Structures are given as C-alpha cells and as structure tokens.
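[1] 3D, please:
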Amino acid sequence: MQRHSRIYIAGHRGLVGAAIHRQLQQQGFEYTLTVSRSELDLRDSQRVGEWFERHQPEYVFLAAAKVGGIVANSSYPVEFLQDNLQIQINLIHHSYRTGVKKLLFLGSSCIYPKFAPQPIKEEYLLTGALEPTNQWYAIAKIAGIKLCQAYWQQYGWCAISVMPTNLYGPGDHFDLQNAHVLPALIRKFHEAKIHQHPQVTIWGTGTPRREFLYVEDLATACIFLMQNYHEPEIINVGTGEDLSISELANLIKKIVGYTGELCYDPSKPDGTPRKLLDVSRIHQLGWRAQTPLPLGIEKTYAWYVTHAQGNP
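    Take a look at the predicted model:
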C-alpha cells in the first residue's frame, strides 16, 4: 500500500472507519475513497459492484457494519445477522472480482466462545458456545472471517481478518439503548452530574472484566497490519489488560467529576464473564497500543461534551 494507492474505507463515518480515515490522512496517504450510506446501500450487490467498477480501489478497509450493545443485539437479531452478512458478502466479493490487491476485514472479540480460556488466543475461535446476548452479530462476523479465508484457500487472494477488543473513542455512540458500556457510562455520569442525581445505576453485578482499546490505536494497528500482515489466520488487536466493570465505572465517575453513589442492578445481564485478548501475535510483529485507558476516557469525554451532549 503506497502513498498514492486508491484506498477505500467502507464505513468511514462509523467509529472505526472514521479513525482509519483520519490516520490514513495523517500518515500521508493521498487517495482515500469514501461513499455515504445515502449514496450507496452496501446491502445492494448490484450497486456495490457498479461502484467498485467505477472507482477501482486497490485496497479496502471493511469497517462497515451494523453495531450496537446488548439491548440492540437482543432487540434486532434479524438486522444484526442479515444486514452484516449482506454487507460483508457484497464488499468481499466485489473487491475480489474487480482486482483489489488486499482487503482488511474488521471482526470483533465477540466471535470467541463465552467461556473461552483467558487470555483469548486466536485459535479458540469455534471451540465453544457464543454469548447469547450478541450471538447474531458474532455469527455474522464469523461468516465474514470464513469468507475471507475461503477466498485465500480457493483463489489465493489476500484478505486478512482483524479482531479488535472493545473499542471506544471520539465519534462513539452515546445512545443509552444502543451504546456499548463505556460510552453509556460516560453519558450516565455526565447527565447525573448535570442534573445532580444522587445515584447512578449500573447494569449487572459489576464483576465482569473487559479490555478496552482506544479507537485511534486500532486505526494505527489496521494500517500497520495492511502493510505487514499477510496471512489467512485471524489476528487479535488489544491492550492485553482488562478491568472489572465496577473499576471502569469508578474510573469514569472520577474523570467526569460525578460525586453521587453507584448502585448495581443484578437483574440486568452481565454478558461474558471475562473477555481479554491474547495480543502476543501482533506484539511480535512490532505493534503495541499507545493510549492508556484514563487518557483515552478523558479524550472521549471531552469529545462527548463538545460534540455529542444532548445529541447521541
């Protein structure tokens, strides 16, 4: 991938795609291709094919997806499975058909079994049952991984699959019905501070442990892997460190400046007990995350106050 290569970022307005777009521009890549959802429905194979033929991208970052938290996954299983399958099949197929040199597919750590040994190695994929609360999204992502590997096996085409841990950062969704835990907590604590609520309720028991990666770090990892990784096997991207939801809540509470009490609602689902990725493979290649969690949360909260407050 050269500075003048034609690089298509699918999903460039999403959390990950926008970060990849920013990083490519900052690193001096001159020819990035983007197209909005209103201009091109990625679920429409014919229109996607026509777009690829017209623009002839050489490299593709497949960051487009329907995403959301536990509530969204549970409420819209058809859309989470069907829309993501259609997007992936269309983009991977037409990338190969029109001569794209290399494609990077963004997966998710939710592809791994609910009770996978910790930290989670890449080879644990498909060794156990999934977490039911996000199985629809996970199955779609697993299908995308296998489709990339199928193109490797049958045609020798270079399509790599990257598995990031839980992501956060500027541009995240802060809608309490659809947001993931970290941005949801930022909004909860901010609104509780503004309205002087005496307490904030956290879903679940607070005991599950999660790993969080600042989205700008993921973007640098994706560009690094596009340049340096050429294997069909999936590769994890994360920090290699985790903390409990309770510890996360107290950290966000401190950064936001909320002084009320915390309480937990154990009637709400906890999700997977622990989800920590083994990132030794990408470390061996020479990449490591650079943003400490407190700093990343501070940057994300500052972005929320400036851009997203009152408009999730």
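[2] all contacts plus neighbour counts: C-alpha atoms, from now on.
    Fine.
[3] what about residue 117, how many residues nearby?
    14 (other C-alpha atoms under 10 Å).
[4] that one: what secondary structure?
    coil (DSSP: H, G, I helix; E, B strand; the rest coil).
[5] and residue 158, what does it touch?
    The contact partners of residue 158, by C-alpha atoms under 8 Å, 6 or more residues apart in numbering, come to 101, 102, 103, 151, 152, 230, 231, 232.
[6] so which residue is dead centre in the chain?
    Centroid-nearest residue in the chain: residue 167, 5.5 Å away (criterion: C-alpha atoms, centre = their mean).
[7] so which elements touch the host helix or strand of residue 191?
    Taking DSSP states H and E as the criterion, residue 191 maps to helix 181-195. Helix 181-195 is packed against strand 199-203, helix 245-256, with contacts defined by 3 or more C-alpha pairs under 8 Å, 6 or more residues apart in numbering; DSSP states H and E.
[8] another sequence for comparison is provided below:
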Amino acid sequence: MDTQSKIYVAGSRGLVGSALVRALSRQGYENLVLPSSQALDLRNQAAVDEFFAQEKPDYVFLAAAKVGGIQANNTYRAEFLYDNLMIEANIIHSAYRHGVTKLLFLGSSCIYPKLCPQPMQEDYLLTGFLEPTNEPYAIAKIAGLKLCENYCRQYGVSFISAMPTNLYGINDNFNLANSHVLPALMRKFHAAKVNDDPTVTVWGTGTPLREFLYVDDLADALIFLMNTYNRVEFVNVGTGQEVSIKELALTIKAVVGYEGELVFDTTKPDGTPRKLLDVSRLTAAGWQAKTSLKQGIEQTYSWFVQNYDTIRA
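    Here you go, the predicted structure:
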C-alpha cells in the first residue's frame, strides 16, 4: 500500500476496525473509506456490490463481524452463523468482481478444535470437534478463510487471512451480557470499586488458560501483513504467551484498584480449557507483539474511565 491507496476498512466502528483506522492514520494513509453499518448493510449482497462498484477500493481490511463472548455466542447461534457468512461472502466476492488489489480477512482463534494440541499451529485446522458454545461463529470464520484461500487458488487474487487470539483494548464492548472476558471483568471490578462491593464473581473455575493481544498491536500486525505477506495459507496473530483466567482477574483487580475478594462461580461454563496460538509463522515473517498484558490493561482502563459515559456498556 502507498499513502494514497484507497483503503476500505469494513467494520471501522468496532474494536479492530477503529484500531486499524487509528494505526493507518498514524502511518500516513489518508484515503480511507469508512461507511457505517447504518449506511451499508454488509449482509445485503446487492448493496455491497454497488458500494464496491462506486468506491473501487484498492485494499480491503475485512474486520466487520457479529461478535461476542460465550453467552452471546451460545444464545444468538443462528445470527452469529448467518450474519458472519453473509458479511464475509459479500465482501470477498465483490472484492474479486471489482478488482481489489489485496484483501485481508480477519478470523478468530476459535476456528481450532476444542481440544486442539497446544500451542495451536495453523495446520491443526479441521482436525477435531469445535467448542460447542461458539461453533456457529467458528464455522463462519472457517468459511471466510476458506473463501479467501480458494479465491486465490481459482482466480489468482491476493486475499490473505489472519487469525488473531483473544483481543481487548480501546473501544471494546463492555456489555456484561455479550462482551468477552477481559472487558467484562474490567467493568465488574470498576463497578465493584465504585459501589464498594465486598466481592466480584468470576465465571467458571478460573483455571482455563488464555492468550490476550492488545488491539493496537493487532492493527500494527495487520498493516504489516497487508504490506508483506502473500501466502495462500492463513497466519496466526498473537503474543505466544498465556495466562489463567484467575491471573487475568487478579491483574485487572490490581489495575482497577479494587480491594475486595474474588468468587468463582463454578456453575458457569469455562469454555475451551486452553487456547494458545503458535505464532512462529508470523514471527518468522518479521513481526511480534510489543504491548505487555499489564500495559495493555492499564491503557484500556485509562480509556474506559475517561470515556465511561459513552462506552458500549
């Protein structure tokens, strides 16, 4: 990409999309196309095709998706499958039809089997059963990366895919009903601190292991991949480091400054017992994460407090 290339960021209002816009702007990319979901329904094939015909973007970051945590994934199963299939299929096909130079599709580490060997290598895809609570979302993301792979093979286009680990950061979703674990815990601890509550309840046993990537690091990685990566095979994006949910909760507790006690609700699901990406393919390409978990949580909490009245909560 050069600084005058027309770049379409699909999902520019979301966690990843807004981080991409910040990163692209910082790096001097000025010609950004950023329609809102109200202006362009990505589930509508005709509307998406018309948009591509009119705008003719050179590069596409496909960061638009219907997303959520365990509860949302398990409750809105049909929506998570249908909406994500439609969004990715419409954008990928229109990008092909209208001659986009390069497209980057953003997947998720939930594409891997529930009991996948750790750390999870790209070659482990489709080697076992998925985690049942987020199977529809995972299937949609697998379909997206396979669309990119096979459009490359059949049509000779440059459509690449990146599979990030668990994300968090500025502009995250802090709604307790459908957010991911880190922002949900941050909001819980903040509310408990403000209300002087004696305890905070954490779902599950606290023993599952997770990897977390600060979203601004992901944005940096995606721009790096768009500029340098051209293989048909998708690539994992993460830190290569993991932490237990209990350790995560204690870190957030310390950053927020909450002084009460943790209570683990073992009647709630843990989800996948362990999720750590093998990031050797990305490391070999020349990129690695820069922000430590504590630094990322501190930056996220600072933003959370400053923007509390307008956060997605």
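[9] any idea what the TM-score is?
    After superposition, the two chains reach a TM-score (TM-score structural alignment, normalised by the length of the first structure) of 0.99; 312 aligned residues with a C-alpha RMSD of 0.8 Å.
[10] list the buried ones in stretch 259-274 of the second structure?
    262, 270, 272, 274 (16 or more other C-alpha atoms under 10 Å).
[11] tell me how far the host helix or strand of the first one lies from the chain's centre.
    Counting by DSSP H and E, the element that carries residue 262 of the second structure is strand 261-265. From the chain centre to the centre of strand 261-265 of the second structure is a distance of 27 Å (C-alpha atoms, centre = their mean, to the nearest Å).
[12] one step back: for the contacts of residue 158 of the first structure, which one is nearest residue 186 of the first structure?
    residue 103 (33.8 Å; C-alpha to C-alpha).
[13] surely the closest one touches residue 63?
    No: contact criterion C-alpha atoms under 8 Å: residue 103 of the first structure and residue 63 do not qualify, at 10.6 Å.
[14] tabulate the buried residues of stretch 259-274 of the second structure in CSV, adding columns for secondary structure and distance to residue 110 of the second structure.
    Converted to CSV, those look like this (DSSP: H, G, I helix; E, B strand; the rest coil; distance: C-alpha to C-alpha, whole Å):
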residue, secondary structure, distance to residue 110 of the second structure
262, strand, 27
270, coil, 14
272, coil, 9
274, strand, 11
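[15] which of those lies closest to residue 221 of the second structure?
    Closest to residue 221 of the second structure, out of all of these and judged by C-alpha to C-alpha, is residue 274, at 23.3 Å.
[16] which stretches of the stretch 1-150 of the first structure form helices?
    15-26, 45-55, 70-75, 77-97, 135-155 (DSSP state H, counting those that start in this stretch).
[17] quick one, which of those gets closest to residue 224 of the first structure.
    Checked against C-alpha to C-alpha, the stretch from the helices of the stretch 1-150 of the first structure lying closest is helix 15-26, at 10.7 Å.
[18] returning to that earlier point: quick one: the strand holding residue 262 of the second structure to the first structure mean distance?
    Compared with the first structure after the fit, strand 261-265 of the second structure shows a mean deviation of 0.5 Å (mean C-alpha distance after the TM-score superposition for the first structure).
[19] next one: stretch 87-96 of the second structure
    Counting by mean C-alpha distance after the TM-score superposition for the first structure, stretch 87-96 of the second structure comes out at 0.3 Å.
[20] if I look at the closest residue to residue 204 of the first structure other than its chain neighbours, how far off is residue 206 of the first structure?
    Ranked by C-alpha to C-alpha, 6 or more residues apart in numbering and with sequence neighbours excluded, the top spatial neighbour of residue 204 of the first structure is residue 266, at 4.3 Å. Using C-alpha to C-alpha, to the nearest Å, residue 266 of the first structure is found at 8 Å from residue 206 of the first structure.
[21] how about residue 272 of the first structure?
    12 Å.
[22] can you check residue 196 of the first structure too?
    23 Å.
[23] what's residue 95 of the second structure in contact with, if anything?
    Taking C-alpha under 8 Å, 6+ apart as the test, what residue 95 of the second structure contacts is 52, 60, 103.
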